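*Asks:* based on what follows, work out the 3D shape:
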Amino acid sequence: MSFDLIIRGGQVVAGDGAPATLDVGVVDGRIAALEPELAGGGAEIIDAAGLLVLPGAVDAHVHLNDPGRTDWEGFATGTAALAAGGTTTAIDMPLNAIPPTVDGAAFAAKVTAARGVTRIDVALWGGLVPGPLDRLDELAAAGVVGFKAFMSASGVAEFVAADDLTLLEGMARAARLGLPVAVHAESDVLTGRLAARALAAGRMGVRDYRASRPVIAEVEAIERAMLFAAETGCALHVVHVSSGRGVTAIAEARARGVDVSCETCPHYLVLDAEDAERLGAAAKCAPPLRPAAVVEELWARLLGGDIDLVATDHSPSPAALKDTGADHFAAWGGIPGAQTLVALLYDSGVVARGLDVARLAALTAGAPAARFGLAPAKGSLTVGVDADLLLLDPAREWLVTRDDLLDRHRLSPFVGRTLRGRVVRTVLRGTTIARDGRLVGEPIGRVLRRDGTPA
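*Replies:* All right, here's what the predicted structure looks like:
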């Protein structure tokens, strides 16, 4: 048989078991064969000896901000960074675009902005904000993977937080549409009043900000969202959970039959409160970084199987929005991490804590693709699916530098960190799109509907 591409002799992670030495044969952008010492020739042959071959990452939580805030991040630069880091599909959040993705017209504007410039395949979240619920029907018809709501202030005026009635009624409508709702779960009452109290007293530092967003604010909001999900029959996804207590509450609800999943982010797994003090605004996020003991609780929950997926919450901004002097509350609360998802999890998880590489693949690709409707085409290495994959050199150590980064502002808090395990090639539908941290070829990414068809 003749193939368009053969990847020979890599350690292929193609299921729940240990990696196996296999060849991957690709025809017309899809995996056509997975066999040892595959017979036949190929127009292109990649020697993957000594490398891990993993499904291309599916990053379920990125902020690409296009159109309207391309000066923060756009499809061109954001997907360049994602491609270089091994991500082949990302799901863009609705809030930072102008207009935000809250109706069919805004969805169409997103598609137009992405077409011809996106380096990877991109799907879209829709927004759940106060207003007519018919907009959710428009977004569902357009092809969103689900609806995102904030239970506390989003940080941008254009995307208003969902009050309890909006969230409850929105979940009921989402359930009828067969789509999940994702929530940023922090209590607006607790965080808002604690922040106001601190600022009134002139307390504006890193510790003051962290104290204004305690773990209980996260746990209370998670519990409330799960109560609404159980009431309405809505599938719920809790984004960027930062604490073991939050994950425990989700696991307990799941055991009771609530359809709820959760994600955490690399920054909650590899940075802690001391890093927040050292890095300042570069490490500001919401929820904030937690003490080292809480980080270890989060790892325990991940290693125990209670966390469904890991996503970056890539949320960059211009340097001026981070440079707010002594007022840490005023700084933009987002961490850029598009390029380091797989490498950070491999180094801190597989190398440092014995995380199984099949579990790594599930956390970064299989679970998000399945949860948000992009499987079976995305998220696995199986005959018949899109040939989206990454090659990782498990022995290679590298220092993260600003020169490595391809996102718009390159303000990553992970600069200066030495990692073991580097993505050396990213392949989208059988075509190499990045090699050794640099882009290859012209953009070939597509905007996808939830069913995997192009928008």
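*Asks:* rest of the way, CA atoms for contacts and neighbours
*Replies:* OK.
*Asks:* my guess is Arg224 is in a helix, correct?
*Replies:* Yes: according to DSSP: H, G, I helix; E, B strand; the rest coil, Arg224 belongs to a helix.
*Asks:* burial of it, as a residue count?
*Replies:* Arg224: 15 surrounding residues under other CA atoms under 10 Å.
*Asks:* and it, what does it touch?
*Replies:* If you count contacts by CA atoms under 8 Å, 6 or more residues apart in numbering, Arg224 has none.
*Asks:* what separation do you get for it and Ser152?
*Replies:* 13 Å (CA to CA, to the nearest Å).
*Asks:* again with Gly40
*Replies:* Distance, Gly40 to Ser152, using CA to CA: 57 Å.
*Asks:* same deal with Tyr268?
*Replies:* For Tyr268, the distance to Ser152 - CA to CA - is 19 Å.
*Asks:* so for those two, which sits in the more crowded spot?
*Replies:* Taking other CA under 10 Å, Tyr268 and Ser152 do not tie; Tyr268 has more neighbours (26 against 23).
*Asks:* just the element for the more buried one, please.
*Replies:* In this assignment (DSSP states H and E), Tyr268 forms part of helix 266-270.
*Asks:* any idea which helix or strand carries Ala14?
*Replies:* Using DSSP H and E, Ala14 maps to neither a helix nor a strand.
*Asks:* now the second one, please; I'll put the structures next to each other:
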Amino acid sequence: MTSYDLAVRARSVFVDGGWRPATVAVRDGIVAAVADYDEEVPAHEVVTLPEGQVLIPGIVDTHVHVNEPGRTEWEGFGTGTRAAAAGGVTTIVDMPLNSIPPTTTVEGLAVKREAASPQASVDVGFWGGAVPASLGALEPVWNEGVFGFKAFLSPSGVDEFPHLSTAQLRAALEEIAGFGGLLIVHAEDPDVLEASVNQGGTDYAAFVASRPELAEQDAIGHVIEGVRATGARAHILHLSSGRALEAIRAAKAEGLPITAETCPHYLSFSAEHIPDGATAYKCCPPIRDEANRELLWEALLDGTIDLVASDHSPSTAELKFAGDGDFQEAWGGISGLQLSFPAVWSGARQRGIPLERVLGWMASSTAALVGLGQKGSIEVGGDADLVAFAPEESFAVDARALEHKNPVSAYDGSTLHGVVHTTWLGGTVVHQLGVAPGAPAGKLLSRSTG
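*Replies:* You can find the predicted model right below:
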């Protein structure tokens, strides 16, 4: 009989779009067979999940700021990928900022890969960056294997990653269309933001007013116009505005190659429940009101929003709480990589949305965005990235106990459903609840290697 490296048996396995009892057999990091639950599967190691745990594919998070090198005190590949594994995330795609240097050149990409390679506990891919100075030189970076290019349409918050004007956005889309790439866009219009500046301070409502929905609507309109004119693929990042959904729906109905994501924090929190001065919740675009949050959930269900990614954007506590609660001074970003999957599942469960929909938004659709066809599902020939997950177990979030480098989280003190017990990467355990992490087992990904 053929022997496998690992066999994981569970009464509920998400495979072929549904749930069934099965045994997943792994050889050389790949799913080699999906057998019946009771079938004898010879393997060097056989794991049977207890009642209450289901076997699911690893989460693919396509929006993560690791910040190493240059701002490694904010996060790093060691801590960031351990946090990913602890949250059931087996693949991340790292943003081209806030590292120094940013990933806007072939040389910058090489520096990033050198930093990541010895530390990665999960598989890591990379986005390139489209900034004014890199326009006209994007294709060499694409040829080095990045999954696409990130652009800001308003100031990014760091000087080494300036934003594109509307004319430069069009130039970037034309260039990217020429080699069949992908532009991913932070879509807020700088003119609207400039017109909305207020005195700020600790008032959360004033912070939201300083980044109105119109900023997203106008910027997304510019992206849609550019896609229509060039035929380039574009993806709207961290959509927070329900008012922008109509334009995205219309663009999709028109057949334009445009997709969109939202984030766990926009699905979990609402402005009505954010206290003044609570800068742990600051992000850009901002968390808006409850009615807006429900529009985002509806847009996920009807397919207007394609996927959910964490936008893990950590910083030191000193930066996150700068200004003693002044939203203008504090760093804007939510640290949530380890909690993103349980947070979205908790919100879905509360609304009667089944777990398979969440897996679609956070595993298969994210993998599809970046062309990682061997990830995001459990199927023969695919990577054996597996998670033993207890959907009905709950836990209280203690930011100090997370794997993130800095103990800062908007989720601190929340109770979430969904406990990750074991995470396998290519059939190797990279996280086990209550057990110290082992040696890093992640590999670097590119479009050429998958």
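*Asks:* can you pull the TM-score for these?
*Replies:* In this superposition the chains share a TM-score of 0.96, using TM-score structural alignment, normalised by the length of structure 2; 446 aligned residues with a CA RMSD of 1.5 Å.
*Asks:* now the helices for the stretch 201-350 of structure 1?
*Replies:* 206-211, 215-232, 244-255, 266-270, 273-279, 292-303, 319-322, 341-345 (DSSP state H, counting those that start in this stretch).
*Asks:* who touches the residue positioned nearest the centre of structure 2 in this structure?
*Replies:* The centre of structure 2 sits closest to Ala309, judged by CA atoms, centre = their mean, with a distance of 2.9 Å. By CA under 8 Å, 6+ apart, the contact list for Ala309 of structure 2 reads 61-63, 238, 261-264, 340, 362, 366.
*Asks:* whichever residue in structure 2 pairs up with Leu448 of structure 1 and Trp74 of structure 2, how far apart?
*Replies:* Correspondence of Leu448 of structure 1 to structure 2, assessed by TM-score structural alignment: Leu445. The spacing between Leu445 of structure 2 and Trp74 of structure 2, counted by CA to CA, is 23 Å.
*Asks:* so what does Gly181 of structure 2 match up with in structure 1?
*Replies:* In structure 1, Gly181 of structure 2 lands on Leu179 (TM-score structural alignment).
*Asks:* tell me the contacts of its match?
*Replies:* Listed by CA under 8 Å, 6+ apart, the contact set of Leu179 of structure 1 reads 140, 145-147, 234-235.
*Asks:* so Val111 of structure 1 makes contact with Leu448?
*Replies:* No: taking contacts as CA atoms under 8 Å, Val111 of structure 1 lies outside contact range of Leu448: 9.1 Å.
*Asks:* burial count for Met1 of structure 1?
*Replies:* 9.
*Asks:* check Ser412 of structure 1 too.
*Replies:* Counted with other CA under 10 Å, residues neighbouring Ser412 of structure 1 total 22.
*Asks:* show me what stretch 341-360 of structure 2 is in contact with.
*Replies:* 14, 17-18, 57, 59, 87-88, 264, 267-268, 307, 362, 416-419.
*Asks:* what segments of the stretch 351-455 of structure 1 are helices?
*Replies:* For the stretch 351-455 of structure 1, the helices defined by DSSP H, counting those that start in this stretch occupy 352-353, 357-361, 367-371.
*Asks:* the shortest one maps to which residues in structure 2?
*Replies:* Put plainly, it is helix 352-353 of structure 1. Here helix 352-353 of structure 1 aligns to structure 2 at residues 350-351, judged by TM-score structural alignment.
*Asks:* likewise stretch 255-268 of structure 1?
*Replies:* Going by TM-score structural alignment: stretch 255-268 of structure 1 matches residues 253-266.
*Asks:* between the two ends of that stretch, how far is it?
*Replies:* Terminal residues of stretch 253-266 of structure 2 are spaced 25 Å apart (CA to CA).
*Asks:* who's in contact with that stretch?
*Replies:* For stretch 253-266 of structure 2, the surrounding residues in contact (CA under 8 Å, 6+ apart) are 224, 227-228, 231-240, 248, 251-252, 287-288, 293, 296, 304-311, 334, 340-341, 343-344.
*Asks:* next one: stretch 285-303 of structure 2
*Replies:* Stretch 285-303 of structure 2 is contacted from outside by 188, 207-208, 211, 216, 238-242, 245, 262, 265-272, 281, 305-307, using CA under 8 Å, 6+ apart.
*Asks:* show me which of the residues you listed are buried.
*Replies:* Burial by neighbour count, judged by 16 or more other CA atoms under 10 Å, picks out 188, 207-208, 211, 216, 238-242, 245, 262, 265-271, 281, 305-307 from the contacts of stretch 285-303 of structure 2.
*Asks:* against Leu136 of structure 1, how distant is Ala195 of structure 1?
*Replies:* Ala195 of structure 1 sits 32 Å away from Leu136 of structure 1, taking CA to CA as the criterion.
*Asks:* neighbour count: those two, which is higher?
*Replies:* Shown here are Ala195 of structure 1 and Leu136; by other CA under 10 Å, Leu136 has more neighbours (25 against 21).
*Asks:* ok now do that one, which residues does it touch?
*Replies:* So Leu136 of structure 1 contacts 102-103, 126, 128, 147, 173-174 (CA under 8 Å, 6+ apart).
*Asks:* that one: helix or strand, and which one exactly?
*Replies:* Secondary-structure element containing Leu136 of structure 1, defined by DSSP H and E: helix 134-142.
*Asks:* what's the first helix or strand after that helix?
*Replies:* Once the chain leaves helix 134-142 of structure 1, the next helix or strand it forms, by DSSP H and E, is strand 147-150.
*Asks:* which strands and helices lie in contact with that following strand?
*Replies:* For strand 147-150 of structure 1, the packing partners by 3 or more CA pairs under 8 Å, 6 or more residues apart in numbering; DSSP states H and E come out as strand 126-127, strand 181-184.
*Asks:* okay if I get those as a markdown table plus distance to Asp404 of structure 1 and mean neighbour count?
*Replies:* Shown next, in a markdown table, are these (distance: least, CA to CA, whole Å; neighbours: other CA atoms under 10 Å):
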| stretch | distance to Asp404 of structure 1 | mean neighbour count |
| --- | --- | --- |
| strand 126-127 | 32 | 29 |
| strand 181-184 | 30 | 25 |
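*Asks:* including distance to Ala161 of structure 1, could those strands go into TSV?
*Replies:* Output for these, formatted as TSV (distance: least, CA to CA, whole Å):
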stretch	distance to Ala161 of structure 1
strand 126-127	10
strand 181-184	9
